[in-house]
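J.: Turn this into a model:
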Amino acid sequence: MNLRRRLLWALGLGWGISPSVFAQHVPQEQLLQPYVGVNALQKGRVKLEIARLADNGFNVPLKVSVASPMTTQEHVRRLLLLSNRNPRPLIAAFEFGPSSDQVLISTRVRLGGSQTVYALAQTSDGIWWLDTAEVEVTESACLDQT
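T.: Sure, this is the predicted structure:
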């Protein structure tokens, strides 16, 4: 096989590989640092509910709630959903204010394989609250870098 054929064969093979193969496991500190900086994370107020086993990563239901009085003095400002193995770690971001009655999100997400899902909530006093859940996905999604 000449050099040109080998090069074309290698390029064709490279295009055929799924991008999810390149999505590597990211350690928690490295994943969360761009969003929360060096702030300490607290546990307790955020509740993340997601199936521990998902047959299909294209449509995984999850529910997040945050215990907060939602007053002017004390309320949730922001809620982030992250994953450590998707090609793009930020799944969703939500903004809240004191006029919000409660923080309750119910949605479906795409997951690129078995991984940890993170729910982060920032309260008006600047404290970040965290809950995590391990999800085992039998059929991966996120094949097109989304």
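
J.: Going by C-alpha atoms from here, please, whenever you check contacts or count neighbours.
T.: Noted.

J.: Closest to the centroid, which residue in this protein?
T.: Among the residues of the chain, residue 82 comes closest to the average C-alpha position under Cα atoms, centre = their mean, at 2.1 Å.

J.: Before we compare anything, build this one as well:
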Amino acid sequence: MSVNRREFLKNSISFGACSVAAASGLLSAESANAEWVAENFAPSILEETLKNLFQDQKLIETDKINIKIPKIAENGAVVPITVTSSLDGIENISILVEKNPVPLAARFDLSPELEPFVSARLKMAETSDVIVIAQTGNNLYSARETVKVTIGGCGG
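T.: This is a model prediction of the structure:
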């Protein structure tokens, strides 16, 4: 295929304009960017984190939140977790590790129209409860699983 000089210049200018727009942020999806809220991820105890995130709202234990996480983690640095739920209208899902220096491991803001499904990898300092809290409107639903972190995968 033969490209003449005029085509080459037109394509070069188009590519350059798109590159400048992308580099300056004009083509980014603002709603897809993650937000870091430092006070939510500050070192504290679980009760302080819950109060900071949800004020004094009451947590309702439910079996409609499904947590798929290993009961025994051979490596506390990489513990896979998957959370699904049959609750309607979930606005956000928070994952907390009770005995970590920073209890809030992850927080996902969701559109209420979406089917709630999140997956992550947690870092756990020691054997602890993993708590998942789903917010629907003014209600907070929670579920928890205990994960035993072994040293070197020995089970002890």
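
J.: follow-up on the earlier one: does the residue nearest to the centre of the first structure fall in a helix, a strand, or a coil region?
T.: strand (DSSP: H, G, I helix; E, B strand; the rest coil).

J.: Contacts only, for the alignment partner in the second structure of it.
T.: Residue pairing (TM-score structural alignment): residue 82 of the first structure is matched to residue 96 of the second structure. Applying Cα atoms under 8 Å, 6 or more residues apart in numbering to residue 96 of the second structure gives the contacts 103, 104, 105, 106, 130, 131, 132.

J.: what does residue 136 of the first structure give?
T.: By Cα under 8 Å, 6+ apart, the contact list for residue 136 of the first structure reads 52, 53, 54, 113, 114, 115.

J.: ok, those residues in the second structure: which stay?
T.: Retained in the second structure (both residues aligned by TM-score structural alignment, their matches' Cα atoms under 8 Å) from the contacts of residue 136 of the first structure: 52, 53, 54, 113, 114, 115.

J.: Nearest residue to the fifth one in space, please, no chain neighbours.
T.: Translated: residue 114 of the first structure. Excluding its sequence neighbours, the residue lying closest to residue 114 of the first structure (Cα to Cα, 6 or more residues apart in numbering) is residue 136, at 4.2 Å.

J.: Please apply the same query to the first one.
T.: If you skip the residues right next to it in sequence, residue 52 of the first structure has residue 135 as its closest partner in space, 4.6 Å away by Cα to Cα, 6+ apart.

J.: Let me know how buried the one you found is, in neighbour terms.
T.: For residue 135 of the first structure, the count of nearby residues is 19 (other Cα atoms under 10 Å).

J.: cool, and residue 69 of the first structure?
T.: Per other Cα under 10 Å, the neighbour tally for residue 69 of the first structure reads 15.

J.: which stretches of the first structure form helices?
T.: For the first structure, the helices defined by DSSP state H occupy 3-16, 28-36.

J.: Nearest to residue 106 of the first structure among these would be which one?
T.: Nearest to residue 106 of the first structure, of all the helices of the first structure, is helix 28-36, at 21.7 Å by Cα to Cα.

J.: Name the residues that touch the closest one?
T.: For helix 28-36 of the first structure, the surrounding residues in contact (Cα under 8 Å, 6+ apart) are 84, 89, 128.

J.: Many thanks, have a good one.
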